[in-house]
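J.: Predicted model follows, preceded by the sequence.
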Amino acid sequence: MFPNIQELNIYIICGKTDLRKGIDGLAASLRELYGENEVPYDHSLFLFCGSQRDRFKALYWDRSGFVLYYKRFENGHLQWPRNRSDVQRVSHYQLKRLITGLSIIERCTIHDRRVGYTN
């Protein structure tokens, strides 16, 4: 069963992850990043992306075992953070954007404000 997203801490594991890894391999990657007994599994969803950026895996601990989710996009690719810190926390809104194929970083254009002159 998919957890209530509103109750989760969501983390992106930045960079490239070997998506041939299954549950045990991804959990081992988290232990390497956080330390052996420091991984915050409770109420957390961890997202991993491979080098092709057209798919990602999500690892979740549901208190009775790990759950692994897998998403592959038929068209397009993910805007995945590559050169930042190892783990980046994202919001629920950013997760929804990611799942639908949008960038987690919303870009907006800032236009110059034109002030009208009166004579």
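T.: That came in fine, so what should we check first? On a predicted model such as this, the values are computed, not experimentally measured, just so you know. Residues are numbered from 1 along each chain as shown.
J.: For the rest of this, base every contact and every neighbour count on C-alpha atoms.
T.: OK.
J.: Check which helix or strand L45 maps to.
T.: Element membership of L45, judged by DSSP states H and E, is strand 44-49.
J.: V39 and R31 touch, don't they?
T.: Yes. With contacts defined as C-alpha atoms under 8 Å, V39 counts as touching R31 at a distance of 6.3 Å.
J.: what's the offset of the lengthiest helix in the chain from the middle of its chain?
T.: When the chain is parsed with DSSP state H, its longest helix is helix 23-34. Relative to the centre of its chain, helix 23-34 is centred 15 Å away, using C-alpha atoms, centre = their mean, to the nearest Å.
J.: elements contacting it?
T.: strand 55-61, strand 66-72 (3 or more C-alpha pairs under 8 Å, 6 or more residues apart in numbering; DSSP states H and E).
J.: then this one, side by side with the first:
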Amino acid sequence: MIRPAQVWLAVEPVDMRGGIDSLSQRIQNLLGTSPCDGSAYAFRNRRSTRLKLLIWDGTGVWLCQRRLHRGHFVWPTADASTVGLTARQWEWLVTGVEWQRLDAPAPIHWRV
């Protein structure tokens, strides 16, 4: 399994019919970087039930797709066009778990 150093999520949904070329172009337009920089780039559909991952492995570009049969991927809502994830957050995201809550600090007003 390929384990990228950094995973970037494109916040806005994309048309899942797009392939390597159209998603690579989207990366260049969103970030101004090359899709061959060693990072992985993830895209989702509108319903957040499918995602595509574009990653360079040093030899070529991989385009992987994952579909959930139940539930949806928890995707960030942010002012930025992309959000970076740690490897741990990525592993939780692809399983459909609400990864944003894993590292959340306890509310200040909460007491035992």
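T.: That came through fine. Values in this document were obtained by computation on a predicted structure and should not be read as measured data.
J.: one step back: quick check: which of the helices and strands packed on helix 23-34 of the first structure is nearest to K16 of the first structure?
T.: Among these, the nearest to K16 of the first structure by C-alpha to C-alpha is strand 55-61 (10.2 Å).
J.: which residues in the second structure does the closest one align to?
T.: Residues 50-56 of the second structure are matched to strand 55-61 of the first structure when aligned by TM-score structural alignment.
J.: how close does the matching stretch sit to the first structure?
T.: Between stretch 50-56 of the second structure and its aligned partner residues in the first structure, the average distance after superposition works out to 0.5 Å, using mean C-alpha distance after the TM-score superposition for the first structure.
J.: Quick check: buried residues in that stretch?
T.: R50, L51, K52, L53, L54, I55, W56 (16 or more other C-alpha atoms under 10 Å).
J.: For the nearest residue to the last one once chain neighbours are set aside, give its distance to G19 of the second structure.
T.: Spelled out, it's W56 of the second structure. Leaving aside its chain neighbours, W56 of the second structure sits nearest to C36 (5.1 Å; criterion: C-alpha to C-alpha, 6 or more residues apart in numbering). Distance check for C36 of the second structure against G19 of the second structure: by C-alpha to C-alpha, to the nearest Å, it reads 15 Å.
J.: When these two are compared, which one has more neighbours?
T.: When C36 of the second structure and G19 are compared on other C-alpha atoms under 10 Å, the one with more neighbours turns out to be C36, at 16 against 12.
J.: hmm, back to that, can you state the direction angle for the strand holding L45 of the first structure and helix 23-34?
T.: Angular relation of strand 44-49 of the first structure and helix 23-34 on a 0 to 180 degree scale: 100 degrees, by axes from the mean of the first three to the mean of the last three C-alpha atoms, to 10 degrees.
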